[in-house]
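Q: take this sequence and fold it.
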Amino acid sequence: MEKNTPKIQFKNTDEYISSFPVNVQNILNKLRDIIRESAPDAEEAISYGMPTFKLNGNLVHFAAYKNHIGFYPTPSGITAFEKELFSYKQSKGAVQFPIDKPIPFDIVKQIVEFRVKENKAKAGTKRTSTKVKSNYI
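A: Coordinates of the predicted model:
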């Protein structure tokens, strides 16, 4: 999507994917399938205007643009796979896969599996609050 285009509010991932040309839809559907296989307990949502998988918080996001597919596995996902992703344009929590080149689905799978373990571990270490509200002042 171009910067000057008005943002479309998508209701779900199917609606998001269907808004792109068929060649991009094919990439997005395969990406979605890989994420589903790697994180079967994750829930799909639209967050930040893009398809998102949630499992004990945000797991990964992905989005299509004019020339690339953006994959957002958080900064830890990028750092953990720094060597595998070195040839792709990156930022702190994102990587860009050019649409005109093969998408490294094997790396995506590994990153999602890493993020699942990471989010499950974080959820296991969170302590629940035992504060009891009092009606007395």
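Q: going by C-alpha atoms from here, please, whenever you check contacts or count neighbours.
A: Will do.
Q: which other helices and strands contact the helix ranked longest in the chain?
A: Longest helix of the chain, by residue count under DSSP state H: helix 105-125. On a contact count with 3 or more CA pairs under 8 Å, 6 or more residues apart in numbering; DSSP states H and E, helix 105-125 meets helix 22-38, strand 58-64, helix 74-80.
Q: got a list of contacts for it?
A: Contact with helix 105-125 is made by 31, 34-35, 38-39, 55-57, 59-60, 73, 77, 81, 84, as judged by CA atoms under 8 Å, 6 or more residues apart in numbering.
Q: weed out the non-buried ones from those.
A: The neighbour-count test (16 or more other CA atoms under 10 Å) marks L31, I34, I35, S38, A39, L55, N56, L59, V60, P73, G77 as buried among those.
Q: now show me the structure for the sequence below, then we'll compare the two:
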Amino acid sequence: MGSVTEYLESVTPGNRPILERIVGIARELAPEAEEGVSYGMPALLVDGKGFVSVLETKKHLALYPFSGQILPTMSEELGGYSWSPGTLRFSADNPVPDSMVRRILETRLAAIRS
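A: The predicted model follows:
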């Protein structure tokens, strides 16, 4: 897969704005983030480490914070979503609220910078 920008151009038009919104929040929090690849996924990188990736699959949309420690700490808040320690799954009909995206990304950014 190519860069984040190239990948987003390939996403279904109905899902693209949702994923672009998440990437926009990530860029706001870490304007120095660079586009690259992490774990084979187009990702934003901070200090060479995976910061966030968002993908469209046949069954759902997904946010990958490149850490298995962030989402478990938010388990009560994630009740309406399918998730595993490294993946938050959602849909266009049930997108992740900006406040939750921001909290996930701020936590990941703090971990990268520590």
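Q: can you add distance to K109 of the first structure and give the helices and strands packed on helix 105-125 of the first structure back as CSV?
A: Output for those, formatted as CSV (distance: least, CA to CA, whole Å):
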stretch, distance to K109 of the first structure
helix 22-38, 6
strand 58-64, 11
helix 74-80, 11
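Q: highest average neighbour count across these?
A: strand 58-64 (a mean of 22; mean count of other CA atoms under 10 Å).
Q: which residues of the second structure does that one align to?
A: Aligned by TM-score structural alignment, strand 58-64 of the first structure corresponds to residues 50-56 of the second structure.
Q: after superposition, how close is the matching stretch to the first structure?
A: Its match in the first structure and stretch 50-56 of the second structure itself, once the structures are fitted together, sit a mean 1.4 Å apart by mean CA distance after the TM-score superposition for the first structure.
Q: related to what we said a few turns ago, farthest-separated two in the buried ones among the contacts of helix 105-125 of the first structure?
A: L31 and N56 (20.6 Å; CA to CA).
Q: from what I can see P75 of the first structure touches E82, true?
A: No. With contact defined as CA atoms under 8 Å, P75 of the first structure does not count as touching E82 (10.3 Å).
Q: where in the second structure does stretch 111-120 of the first structure fall?
A: Going by TM-score structural alignment: stretch 111-120 of the first structure matches residues 104-113.
Q: quick one: buried residues of that stretch?
A: Buried, per 16+ other CA under 10 Å, within stretch 104-113 of the second structure: I104, L105, E106, T107, R108, L109, I112.
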